[in-house]
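In: Pasting the sequence and the predicted model now:
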Amino acid sequence: MSDSGNKMFPQPYFNDNIIHYLNDINVLIKKLFHSFYTPYGLTFVQVPVLMALRRNGKMRVSDLGESLEIGSSNITPLCKRLEKSNLVTRTRSDEDQRVVFVEITDYALDILDKIEEDFNARMPDSVRLNNNESVAIENGLEQLHLYLVNLYNKTLDDRIRFN
């Protein structure tokens, strides 16, 4: 007896449906969250930086940029702007002055908490997810993430081998 649930079906790597849904999700996320962070003077690019710092704690600027796929020529000025707004602190390493660490401030943590509270307060009960739905979406996103990472790594390997 074969397990048809694990059977591999041929799939195009470039799937119109996946691209369509990812684009729509990206647009909807930007539209949905825009009204929550703009009252605090934050941009769509700054929020993930602050969330990464909240999640990871103090980080080297280069590691922060790498984790968010933001190049060094963009992450450095972004962190400087966040510092001017008292949202992060930047400090140089005692061991190597070329290394700069960035850390989220209590002020920024308070703002993120307020955004989250505002979001939860304004979310209608009719669209709230139950625990099973939430877990299913999170698991699906994790699977999609792993699929895309593997696909990227595979195509990168092919480009290196064949170019």
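Out: Perfect, thanks for sending it.
In: CA only for contacts and neighbour counts going forward, please
Out: Will do.
In: Excluding chain neighbours, what is closest to the spatially most central residue of the chain?
Out: Computing the C-alpha centroid of the chain and ranking residues by Cα atoms, centre = their mean puts Pro48 first, at 5.5 Å. Spatially, and ignoring its direct neighbours in sequence, Pro48 is nearest to Leu68 (7.8 Å; Cα to Cα, 6 or more residues apart in numbering).
In: any idea how far the one you found is from Ser35?
Out: Going from Leu68 to Ser35 by Cα to Cα, to the nearest Å gives 22 Å.
In: for comparison:
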Amino acid sequence: MVKPIHLDEQLCFSIYKAQKQFNHFYAQALAPFKLTYPQYITLLSLYEHGTMSVKEVGQTLALDSGTLTPLMKRLEKDGWITRKRSAVDERRVDVSLTAKALSLRDEIYEHVGSCVSAIDLSHDEFEAVKTGVDNVDAKLTAAITQPTR
């Protein structure tokens, strides 16, 4: 007999529930800036790496162009980024932060950085959870990319 699958025993369900809670937290934390979570992580990537091509941003965030293009159009419309064709390769579109994005960086960091303290995780707990989730992600990626038997 096959063992029944109980929802509360599923790792995927635990991660799903936690992800929903993160979405609620970030919706509140980012509301003063009128940013969505995908827009926020796009800005984080640009804060970290500087000007990048649209393709590089997509690779960094694991987002496809169908998701990234409207997201970037909105960020540009709202004054967070500029997009411009590369002078070296006109097929390449470079994305840069605006003065607005740069001036609000520390305020965003401070406002959103409260997440870890809000959930009352010690540094060691934080590192253990992050390492565990990163490990699950790597194992899922490997499992998905393996040919079926």
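Out: Great, that's in hand. Being a predicted model, the structure only gives us computed values, none of them experimental.
In: Need the TM-score from the superposition.
Out: TM-score of the superposed chains, computed with TM-score structural alignment, normalised by the length of the second structure, equals 0.79; 141 aligned residues with a Cα RMSD of 2.5 Å.
In: Can you tell me what the residue nearest to Pro48 of the first structure aligns to in the second structure?
Out: Residue correspondence to the second structure (TM-score structural alignment): Leu68 of the first structure is matched to Leu61.
In: how close does its match get to Arg92 of the second structure?
Out: Distance, Leu61 of the second structure to Arg92 of the second structure, using Cα to Cα: 18 Å.
In: swap in Leu11 of the second structure?
Out: For Leu11 of the second structure, the distance to Arg92 of the second structure - Cα to Cα - is 40 Å.
In: So between these two, which is more surrounded?
Out: The neighbour count for Leu11 of the second structure versus Arg92, taken as other Cα atoms under 10 Å, is higher for Arg92 (15 against 11).
In: quick one, what contacts the more buried one?
Out: Arg92 of the second structure makes contact with Ser53, Val54, Arg85, Ser86, according to Cα atoms under 8 Å, 6 or more residues apart in numbering.
In: Just the buried ones from those residues?
Out: Neighbour counting by 16 or more other Cα atoms under 10 Å classes Ser53, Val54 among the contacts of Arg92 of the second structure as buried.
In: how about the strands in the first structure?
Out: 59-60, 88-92, 100-104 (DSSP state E).
In: In the second structure, point out the residues matching the second one.
Out: Residues 81-85 of the second structure are the counterpart of strand 88-92 of the first structure, counting by TM-score structural alignment.
In: before we move on, back to that, please verify my assumption that the match of Leu68 of the first structure contacts Thr42.
Out: Yes - the pair Leu61 of the second structure and Thr42 passes the contact test of Cα atoms under 8 Å, sitting 7.3 Å apart.
In: Which one's more surrounded, the two?
Out: Thr42 (22 against 15).
In: how close does the more buried one get to Ala62 of the second structure?
Out: 11 Å.
In: any shared contact partners between those two?
Out: When Cα under 8 Å, 6+ apart defines a contact, no residue borders Thr42 of the second structure and Ala62 alike.
In: Please name the residues that touch the closest residue to Val100 of the first structure other than its chain neighbours.
Out: What sits nearest to Val100 of the first structure in space, not counting adjacent residues and going by Cα to Cα, 6+ apart, is Arg92, at 4.4 Å. Taking Cα under 8 Å, 6+ apart as the criterion, Arg92 of the first structure is in contact with Arg98, Val99, Val100, Phe101.
In: Which parts of the first structure are helices?
Out: 16-37, 46-56, 61-67, 72-84, 106-122, 131-162 (DSSP state H).
In: so the second one corresponds to what in the second structure?
Out: Under TM-score structural alignment, helix 46-56 of the first structure corresponds to residues 39-49 of the second structure.
In: quick one: contacts of that stretch?
Out: Residues from elsewhere that reach stretch 39-49 of the second structure (Cα under 8 Å, 6+ apart): 30, 52, 57, 60-61, 71-72, 75, 96-97, 101-102, 105.
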